[in-house]
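Asker: Build me a model:
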Amino acid sequence: MNIRDLNVFFAVVETKHLTKASKLLYMTPQGISKVIKNLENECDCELFIRTSSGMELSECGKCFFEYAQKAKSDYHNMRNEMLRIKQKEHGVVDLLSAFGILRLVTPECLLDFKRRYPEIDFYHRECPDKQVERWFLSGEGNVAFSLAPCDEKLYDVSELASFPVKLLVNKKHPLSKKSSVLIQDLEGEPLYIESREFKIHDMIVDKCREAGFEPNIMFETSGFSLCHKMVRENKGISVTVDFVSDDMGHEDMALIPFSDGIYEWKICMLTRKNEVIGNGVDIFQRHVKEWLDKIQIGSITR
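Answerer: From the prediction side, this is the model:
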């Protein structure tokens, strides 16, 4: 077994279902089942009891769970200690980024950083907002790009930029004639939106429920390009921010601001509280902020 196998085990414990765990980890249910079966074969016992309400830990499973928690904690403590050693020897930046943020920061920012600081080891991974924060909380990475709100009890948070979330509609849609919209205008409309792993999903769903209705979500996706395609074909509506829509192209679509509250896509850079970030991360943070300042004043074109 390895640490990834343990993460699969913990996901099944949390969700009590293979399908729900597969969505959480972006694996197939068959892949999840295979990992659990391999763990059970290795331990020579059943870890779960299959019931009508889901998968419950067996007595052996409860014992395994206790030791697995300690093993995971020890693993991350070891990783963090080794990272601190590497940071003392030479800089390391291990960036976790929520999807979409590198559209704003730009890949050129990262390439310029690597060119200017070749002595600093640089790694980066992209995934949905909530996955970034789960990984970061578990000890993965040493700096992260995510979206507000972020838990300031856990992280030192630097706000990088903020953009209004707007309604995206085809210009043939009646809502495109409005200069602004209310969340109530979404009621009954076929909505294409990013999945529950993205904070923008929670924002819109929560706003709809506060207004007294459930949004008519046609499809949840891990990439905005599908939402954009559906709106372009006038099959529904979506929500986005200006710079993402600009990158996708929207000649036959309209972006309409909301006028009934704050709808904000706020980008933050995170480090963990009470953790020595090291010289590499400190240099990287300053580099990113300076790069965005140059974009803001127009000396760099995004």
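
Asker: going forward, measure contacts between C-alpha atoms and count neighbours the same way
Answerer: Fine.

Asker: Who are the packing partners of the longest helix along the chain?
Answerer: Identified as the longest helix of the chain according to DSSP state H is helix 59-89. With contacts taken as 3 or more C-alpha pairs under 8 Å, 6 or more residues apart in numbering; DSSP states H and E, helix 59-89 sits against helix 3-15, helix 278-297.

Asker: Can you tell me what sits against stretch 247-259?
Answerer: With contact meaning C-alpha atoms under 8 Å, 6 or more residues apart in numbering, stretch 247-259 is reached by 164-171, 176, 178-183, 225, 228, 231-232, 242.

Asker: Next, the structure of the following sequence, for comparison with the previous one:
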Amino acid sequence: MDIKQLYYFTAVAQAGSYSKAAESLAVSQPTLSVTVKKLEEELGVQLFYAFNREQHLTDEGLRLWTKAKQILDLYQETLDDMKTTNKNSSGKFTLGLSPLFGACFFGDLIPNFSMEYPNIEIKMIEDGAYRIDQRIERGEVDIAVTLNSKRLSSFAYCHFSTQRNVALLHKSHPLAKEPSVTVSQLRDDSFAIFNQDFILHEQIVDACHAAGFRPKFALLSSQWDFMVELVSKNHAVSILPKPVLDKHPDPNVCCVPMSDSMKYWDIVLAWNKDKYMPKACALFLDYCKHHLPPDDL
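Answerer: The predicted model follows:
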């Protein structure tokens, strides 16, 4: 017994006629009659009897009719549940996110997504982008926000946003009024930057080495506000994405655009291409693609 047989059986029961049922199902009457006959043979019972030119259910047919309606309703409910992509969608996924990305871009995006999909649960793992990349590789997160780097070659990813990096200089710094600076111009300063858990740390250090010097560190931290504080007290310089200072300006800190390899902060959504992506995660990815922050090029 299969779903098709039950559909045909209930159609005949409702129509009271093989010809009317065949017309509603858009099949030939012989096809319908053969299908019901095979069902009767499989069950070893008679399901219909003819009276006054109509098909009536036998006792066995009535019992099957009751069960068949329940089975078909459940079958349709299951199909609808598998196909659903609306606000009733449910599920959960794990999002890897640097606190810096969260502060800059996800203060509205995640709450708005949750309002549209209230039955989807997001488990967040916050860490530096370097460690987030390791979690993607190990399959510990379903999707993550990270920086465009050489590690991306082993992931699936899509563009999220490109923002400007700026040098954070005390207002009394000789370069504070310049239209732009390079890493090389900061060779005599002490840096307050992210620690080794963050890809931005590696990018800044690599840029310094490429410029021919080894940077001096006043601070390696996971807290961007701590870095800003050191710059504000004129103890160091820093390099951070412009959106950070746009949201949290400091009157003692000048933001001077970078003009070399550190010019841009390229952010992506990345996931392990060998790992299954839950439907809830796919909905989040699609939502992000339709609500991207504007690039600052």
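
Asker: ok so, going back, got the buried residues for the longest helix of structure 1?
Answerer: For helix 59-89 of structure 1, the neighbour count (16 or more other C-alpha atoms under 10 Å) marks 61, 64-65, 68, 72, 76, 80, 83-84, 87 as buried.

Asker: of all those, which two lie farthest apart?
Answerer: Maximum pairwise distance in these, criterion C-alpha to C-alpha, is 37.8 Å, between 61 and 87.

Asker: residues touching the closest residue to residue 278 of structure 1 other than its chain neighbours, list them.
Answerer: Closest residue to residue 278 of structure 1 apart from its sequence neighbours, by C-alpha to C-alpha, 6 or more residues apart in numbering: residue 87 at 5.6 Å. Residue 87 of structure 1 makes contact with 278-280 under the criterion C-alpha under 8 Å, 6+ apart.

Asker: How about residue 148 of structure 2?
Answerer: With contact set as C-alpha under 8 Å, 6+ apart, residue 148 of structure 2 has these partners: 266-268.

Asker: Those residues in helices, which ones?
Answerer: Using DSSP H, none of these sit in helices.

Asker: For the corresponding residue of structure 1 for residue 155 of structure 2, which residues are in contact?
Answerer: Using TM-score structural alignment, the equivalent of residue 155 of structure 2 in structure 1 is residue 155. By C-alpha under 8 Å, 6+ apart, residue 155 of structure 1 lies in contact with 270-273.

Asker: May I ask which of these has the most neighbours?
Answerer: Highest neighbour count within those: residue 270, with 26 neighbours (other C-alpha atoms under 10 Å).

Asker: do you know how far it is from residue 135 of structure 1?
Answerer: Residue 270 of structure 1 sits 12 Å away from residue 135 of structure 1, taking C-alpha to C-alpha, to the nearest Å as the criterion.

Asker: before we move on, what about residue 35 of structure 1?
Answerer: From residue 35 of structure 1 across to residue 135 of structure 1, the span is 20 Å (C-alpha to C-alpha).

Asker: In terms of neighbours, single out the busier of the two.
Answerer: residue 35 (18 against 14).

Asker: ok, now which ones touch the more buried one?
Answerer: Contacts for residue 35 of structure 1 (C-alpha under 8 Å, 6+ apart) come out as 5, 8-9.

Asker: how near is residue 93 of structure 1 to residue 124 of structure 1?
Answerer: The value you get for residue 93 of structure 1 to residue 124 of structure 1, if C-alpha to C-alpha is used, is 8 Å.

Asker: can you tell me which residue in structure 1 aligns to residue 183 of structure 2?
Answerer: In structure 1, residue 183 of structure 2 lines up with residue 183, judged by TM-score structural alignment.

Asker: For residue 31 of structure 2, identify the helix or strand it belongs to.
Answerer: Assigning secondary structure by DSSP states H and E places residue 31 of structure 2 in helix 29-43.

Asker: all strands of structure 1, in order?
Answerer: 48-51, 54-57, 92-98, 121-127, 143-147, 155-164, 166-170, 190-194, 216-221, 238-240, 253-257, 264-272 (DSSP state E).

Asker: Tell me the residues of structure 2 aligned with the first one.
Answerer: Matched against structure 2 by TM-score structural alignment, strand 48-51 of structure 1 finds no partner residues.

Asker: who does that strand touch, helix- and strand-wise?
Answerer: Going by 3+ C-alpha pairs under 8 Å, 6+ apart, strand 48-51 of structure 1 lies up against strand 54-57.

Asker: From residue 75 of structure 2, how far out is residue 24 of structure 2?
Answerer: 20 Å.

Asker: hey, which of the strands of structure 1 is tucked in deepest?
Answerer: Most buried of the strands of structure 1, by mean neighbour count (mean count of other C-alpha atoms under 10 Å): strand 143-147, with a mean of 26.

Asker: Give me the mean deviation of that strand from structure 2.
Answerer: Strand 143-147 of structure 1: mean distance to aligned residues in structure 2 after superposition is 0.9 Å, counting by mean C-alpha distance after the TM-score superposition for structure 1.

Asker: ok now that strand, how far from the chain's centre?
Answerer: Centre-to-centre, strand 143-147 of structure 1 and its host chain are 9 Å apart (C-alpha atoms, centre = their mean, to the nearest Å).

Asker: In TSV: the contacts of residue 35 of structure 1, plus neighbour count and distance to residue 252 of structure 1.
Answerer: Below are these laid out as TSV (neighbours: other C-alpha atoms under 10 Å; distance: C-alpha to C-alpha, whole Å):
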residue	neighbour count	distance to residue 252 of structure 1
5	15	47
8	22	44
9	23	47
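
Asker: Which of the residues you listed sits closest to residue 207 of structure 1?
Answerer: Nearest to residue 207 of structure 1 among the contacts of residue 35 of structure 1: residue 8, at 32.7 Å, using C-alpha to C-alpha.
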